[in-house]
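>>> Structure of the sequence below:
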Amino acid sequence: MKRIAQTIKLRPEHREEYLELHSAVWPGVEAALRRANIRNYSIFLHGDILFAYFEYHGEDFEADMATVEADPETQKWWKLTDPCQESWPDRGEARQWSDIPEIWHLSTPDDDTTA
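Below is the predicted model of the structure:
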């Protein structure tokens, strides 16, 4: 399992629209994420900063992300959500959100191989 953290800015003038969209994410968008082996996906908001966390449980992250990007319902969803967001200038090759490197993790007892 791979843990992914990402961030992006929320445009203040689109705050209510973005929150309303995420109060009822389309089932087809959620299904596309599940098919791409995404689990435990959360988006948090602090001021105008969005923080996302999800877990990837597949074998080919790039291929699975390509299936999400090719999903027609997800593309329609992004046409609504993308204008609400402002990418960080240093996002690199990312489509929209910037990846955040993990620098520390406290494992659960089930993950502890030293016991």
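>>> switch to C-alpha atoms for all contacts and neighbour counts from now on
Will do.
>>> Now for Ser87: which residues touch it?
The contact partners of Ser87, taken as CA atoms under 8 Å, 6 or more residues apart in numbering, are 8-9, 96-98.
>>> before we go on, could you also do this sequence so I can check it against the first one:
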Amino acid sequence: MQRHGQLIGIGTEAIAEYKALHAAAWPQVLETITACNIRNYSIFLKEPENLLFAYFEYVGEDFDTDMARMAADPVTQQWWDRCKPLQRPLDTRADGEWWAELNEVFHHD
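Below you'll find the model as predicted:
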């Protein structure tokens, strides 16, 4: 199992809409997340900095293939089209990233 943390900004004016979207997340998007071996997926909001922190556990064997499969799903693409305009990617993210990947520095079970 791999643990992943990600960070992105969100506009102040977008917070209510983002929360509403995720309070009624589309079932097919959730099914795709599960089918792509993602478990224990959470998104947290830090105000007033307006940062979203995502955490998930990957339980598959080929992360890149599973993420490509998720990205190819038409319903997931529609979901992202709704969410992306609300998000503010960090200027310091790596090339090719939307959400900035975080490096784990400590874990305790």
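>>> returning to that earlier point: can I get the buried ones among the contacts of Ser87 of the first structure as something I can paste into ChimeraX?
In ChimeraX, a selection of the buried entries from the contacts of Ser87 of the first structure looks like this (16 or more other CA atoms under 10 Å):
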select :8,9,96,97,98
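>>> would you list every one of the helices in the second structure?
Listed in chain order, the helices of the second structure (DSSP state H) span 15-23, 27-35, 63-72, 74-83.
>>> and Leu90 of the second structure, which of these is closest to it?
If you check each of these against Leu90 of the second structure by CA to CA, helix 74-83 wins as the nearest, at 15.5 Å.
>>> what residue of the first structure matches up with Gly60 of the second structure?
If you follow Gly60 of the second structure across to the first structure using TM-score structural alignment, you land on Gly58.
>>> Name the nearest residue to Gln6 of the second structure, ignoring sequence neighbours.
Glu101 (4.5 Å; CA to CA, 6 or more residues apart in numbering).
>>> ok, the aligned residue in the first structure for the one you found - how many residues close by?
Matched by TM-score structural alignment, Glu101 of the second structure corresponds to Asp99 in the first structure. Counted with other CA atoms under 10 Å, residues neighbouring Asp99 of the first structure total 18.
>>> For Asp99 of the first structure, which residues are in contact?
Here Asp99 of the first structure is in contact with 4-7, 91 (CA under 8 Å, 6+ apart).
>>> Not counting its neighbours along the chain, what's nearest the residue nearest the centre of the first structure?
When CA atoms, centre = their mean is applied to the first structure, the residue found nearest the centroid is Ala52 (5.0 Å). In space, and not counting its chain neighbours, Ala52 of the first structure is closest to Ile43: 4.3 Å by CA to CA, 6+ apart.
>>> Cheers, nothing more for now.
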